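Asker: have a look at this fold, sequence not included:
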């Protein structure tokens, strides 16, 4: 199945898919690939596909605006970058799987990157609603049945975006397709673009042939008081292939040292999510500042010298410094759940 990657990428970025503007209004789980729709597959086959994304990977990113949807708009140049990532299974509880991505540079330096969680038949998720805010939304019973919610988390373990869809399995590869979802600006454009506010995306994850790819269909949307304006359609491919060239053992050492701290961060966020129906950053730079504060705290943390309870309290204070929360009853709260006056 090695040809899956090369043929899929060329089709996506240079072939007929460019002109069809596929999928943005399609039903969840509908494949962009030819062939008859297969029968829904067992739960364990879905789990196998998700868990196979863990490993040591040579990663290539390519994003290209392929169609202007606004008169007078000029598409931007393609974005290309490559590197190495280790993806590890942080949690596996059957219907809940957490995969942590770690970046590795040529000198062996390791950086905590994004995390993807997969939850089977979960009834709610954190939806991006714009302006650095996320709201908990419920799914209808028909959307829940047989579906997996994928939640992508920022480097500070705050929400980034989430989508639901169903896995389909064919001979040699598996594919998951999300419903149309909202996302904040990608980091590669956050500091360079101010002409649009968010992306409306359909995500495709294909696993097979000893690797996997993430395909993105992104509409770049500007919101105003008069409505929404779509500037352009962008297609993106992130490919994960087996390969050498990085010290992946450095990632293992990093994880062994840092995972206790970041586990406490996740439990702190879970406490916030349980108590609130909306979360967000207070200001434009608070997401970056919170990540910097947590990364610095991770460097100082030692489980032998500091209790988990004290560390959790410090983490909640850092989160509250940069984030706001709206409780389930509609009142604004601090990170402990107390109402603010």
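Answerer: Happy to help now that I have it. All figures in this text were calculated on a predicted structure; none of them were measured in a lab.
Asker: for the rest of this, base every contact and every neighbour count on C-alpha atoms.
Answerer: Will do.
Asker: what about residue 99, how many neighbours?
Answerer: A count of neighbours around residue 99, defined by other CA atoms under 10 Å, yields 22.
Asker: chain center to stretch 180-192, what's the gap?
Answerer: 11 Å (CA atoms, centre = their mean, to the nearest Å).
Asker: how far does it stretch from one end to the other?
Answerer: Counting by CA to CA, to the nearest Å, you get 25 Å between the two ends of stretch 180-192.
Asker: buried stuff in that stretch?
Answerer: Of the residues in stretch 180-192, those buried by neighbour count under the rule 16 or more other CA atoms under 10 Å are 180-185.
Asker: I'd like to check what contacts it. Which residues are they?
Answerer: Contact with stretch 180-192 is made by 24-25, 28, 127-130, 132, 160-163, 197-203, as judged by CA atoms under 8 Å, 6 or more residues apart in numbering.
Asker: can I have the buried ones of these as a ChimeraX selection?
Answerer: Only the buried members of those enter the following ChimeraX selection, criterion being 16+ other CA under 10 Å:
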select :24,28,127,128,129,130,132,160,161,162,163,197,198,199,200,201,202,203
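Asker: what about the helices in the stretch 151-300 of the chain?
Answerer: When assigned using DSSP state H, counting those that start in this stretch, the helices of the stretch 151-300 of the chain occupy the ranges 187-190, 248-275, 286-300.
Asker: between these, which one is nearest to residue 101?
Answerer: Between residue 101 and the helices of the stretch 151-300 of the chain, the tightest spacing by CA to CA is seen for helix 248-275, at 9.8 Å.
Asker: counting by contacts, list what the closest one packs against.
Answerer: Contacts defined by 3 or more CA pairs under 8 Å, 6 or more residues apart in numbering; DSSP states H and E place helix 248-275 against strand 96-104, strand 110-120, helix 286-300, helix 308-322.
Asker: second one coming, line it up with the first:
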């Protein structure tokens, strides 16, 4: 009788474990499906402001060709490096996204080029993936944790998190200093979509955050033949070792500091300009020396 009672329980336990593994595998596939060669269209438009006198900014449109290289493929960690292809011949190292399963440590952008390490409760991140987005020099940009959803043929991940101004605006705008990014990463039949519902926030010490304007954004990634991005694939083969060292040094920076504040320029140059000028054989010591100059 005990055997008969235990059998359904064991079968139920096995089914739950199997379902959990299947869900995680679906998550992993969705993330890795963002790899490859893509033609991208960037579309942004401001939609609302609580200030009736606010003058809406011009809509933003751009396009690009980009290779997304899978550089880490582990059970609990997936990393994708994005590389821009310019005029079919030039390659520019672009942003990077790391995905970590049930990761409790994320970095919050506070303001003034400052990021603070935040520990999330273990129960909060159960079954979730943290997306950590890094700038072209592998310094932090924004991060957040949420659950991948697979339902009715749809695959998506949603999160809201604070970030510095995007590159398309930080050199042109000074009327706000925080972008609260509403990120939706969605896999599609043509590739994938980064849909954004963003709040442009004015953050000042001792005051409540003030909303300047809201915007809608679409980064539309359309999959094309990998051959179109061959120059980027070749570039990464030649340069990936030095950038692995850069990532390792940034990992050390965050292991040593609960808060990271960066200077905008050193010797008249931004951080990426210093790192892009490095020889492929640069040592980790050389890299850390450069990064240290930017740490406040």
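Answerer: That came in fine, so what should we check first? Source: prediction; values computed, not measured.
Asker: after superposition, what's the TM-score here?
Answerer: After superposition, the two chains reach a TM-score of 0.88 (TM-score structural alignment, normalised by the length of the second structure), with 275 aligned residues with a CA RMSD of 1.9 Å.
Asker: any idea which element residue 31 of the second structure lies in?
Answerer: Secondary-structure element containing residue 31 of the second structure, defined by DSSP states H and E: helix 2-32.
Asker: give the aligned range of the following helix or strand past that helix in the first structure.
Answerer: Once the chain leaves helix 2-32 of the second structure, the next helix or strand it forms, by DSSP H and E, is strand 36-48. Residues 55-67 of the first structure are where strand 36-48 of the second structure lands when matched by TM-score structural alignment.
Asker: same question, stretch 214-224 of the second structure
Answerer: Under TM-score structural alignment, the counterpart of stretch 214-224 of the second structure in the first structure spans residues 233-243.
Asker: next one: stretch 99-110 of the second structure
Answerer: Under TM-score structural alignment, the alignment places stretch 99-110 of the second structure onto residues 118-129 of the first structure.
Asker: so which of the helices and strands packed on helix 248-275 of the first structure gets nearest residue 244 of the first structure?
Answerer: The closest approach between residue 244 of the first structure and any of these, judged by CA to CA, belongs to strand 96-104 at 11.8 Å.
Asker: ok, average deviation of that closest one from the second structure?
Answerer: Average distance, strand 96-104 of the first structure versus aligned residues of the second structure after superposition (mean CA distance after the TM-score superposition for the first structure): 0.4 Å.
Asker: quick one: that strand to strand 110-120, angle?
Answerer: Strand 96-104 of the first structure and strand 110-120 meet at an angle of 160 degrees, taking axes from the mean of the first three to the mean of the last three CA atoms, to 10 degrees as the criterion.
Asker: got a list of contacts for strand 96-104 of the first structure?
Answerer: Defining contact as CA under 8 Å, 6+ apart, one finds that strand 96-104 of the first structure is touched by 50-51, 54, 83-92, 110-120, 246-248, 250-251.
Asker: stretch 15-25 of the second structure now?
Answerer: Applying CA under 8 Å, 6+ apart, the external contacts of stretch 15-25 of the second structure come out as residue 127.
Asker: got it, and stretch 248-255 of the second structure?
Answerer: Taking contacts as CA under 8 Å, 6+ apart, the residues outside stretch 248-255 of the second structure that touch it are 117, 138-139, 260, 284, 287-288.
Asker: residue 100 of the second structure: how many residues sit nearby?
Answerer: Neighbourhood size, residue 100 of the second structure [other CA under 10 Å]: 21.
Asker: try the one 4 residues further on
Answerer: Residue 104 of the second structure: 19 surrounding residues under other CA under 10 Å.
Asker: now swap in residue 226 of the first structure and tell me
Answerer: A count of nearby residues for residue 226 of the first structure, using other CA under 10 Å, gives 6.
Asker: swap in the one 4 residues further on?
Answerer: Counted with other CA under 10 Å, the burial measure for residue 230 of the first structure works out to 17 neighbours.
Asker: next: the one 4 residues further on.
Answerer: Other residues lying near residue 234 of the first structure total 24 when counted by other CA under 10 Å.
Asker: not counting sequence-adjacent ones, nearest residue to the residue nearest to the spatial centre of the first structure?
Answerer: When the first structure is reduced to its mean C-alpha position, the closest residue under CA atoms, centre = their mean turns out to be residue 152, at 2.5 Å. Of all residues beyond its chain neighbours, the one nearest residue 152 of the first structure is residue 116 (4.6 Å), with distances taken as CA to CA, 6 or more residues apart in numbering.
Asker: the one you found contacts residue 151, doesn't it?
Answerer: Yes: contact status for residue 116 of the first structure versus residue 151: in contact at 5.6 Å, counting by CA atoms under 8 Å.
Asker: can you flag the buried ones in the contacts of strand 96-104 of the first structure?
Answerer: Buried members of the contacts of strand 96-104 of the first structure, counted by 16+ other CA under 10 Å: 50-51, 54, 83-90, 110-120, 246-248, 250-251.
Asker: before we move on, back to that, now do the buried residues in the match of stretch 214-224 of the second structure.
Answerer: Under the neighbour-count criterion of 16+ other CA under 10 Å, stretch 233-243 of the first structure has 233-241 buried.
Asker: now swap in stretch 99-107 of the first structure and tell me
Answerer: Going by neighbour count (16+ other CA under 10 Å), the buried part of stretch 99-107 of the first structure is 99-104.
Asker: returning to that earlier point: for the residue nearest to residue 152 of the first structure, give me its contacts.
Answerer: 98-100, 150-153.
Asker: same question, residue 173 of the first structure
Answerer: Residue 173 of the first structure sits next to 1, 206-209 when contact means CA under 8 Å, 6+ apart.
Asker: what lines up with it in the second structure?
Answerer: Checking TM-score structural alignment: residue 173 of the first structure goes with residue 154.
Asker: would you list every one of the strands in the stretch 51-200 of the second structure?
Answerer: Using DSSP state E, counting those that start in this stretch, the strands of the stretch 51-200 of the second structure run over residues 60-73, 77-86, 90-101, 105-111, 114-119, 129-134, 140-146, 149-151, 154-163, 178-187, 191-202.
Asker: between those strands, which gets nearest to residue 48 of the second structure?
Answerer: Each of those was scored for nearness to residue 48 of the second structure using CA to CA, and the closest is strand 191-202 (9.5 Å).
Asker: can you check which part of the first structure that closest one sits on?
Answerer: Using TM-score structural alignment, strand 191-202 of the second structure lines up with residues 211-222 of the first structure.
Asker: could you find the closest non-adjacent residue to the aligned partner of residue 100 of the first structure in the second structure?
Answerer: Residue 100 of the first structure maps onto residue 81 of the second structure when the alignment is built from TM-score structural alignment. Excluding the flanking residues, the one nearest residue 81 of the second structure by CA to CA, 6+ apart is residue 96, at 4.6 Å.
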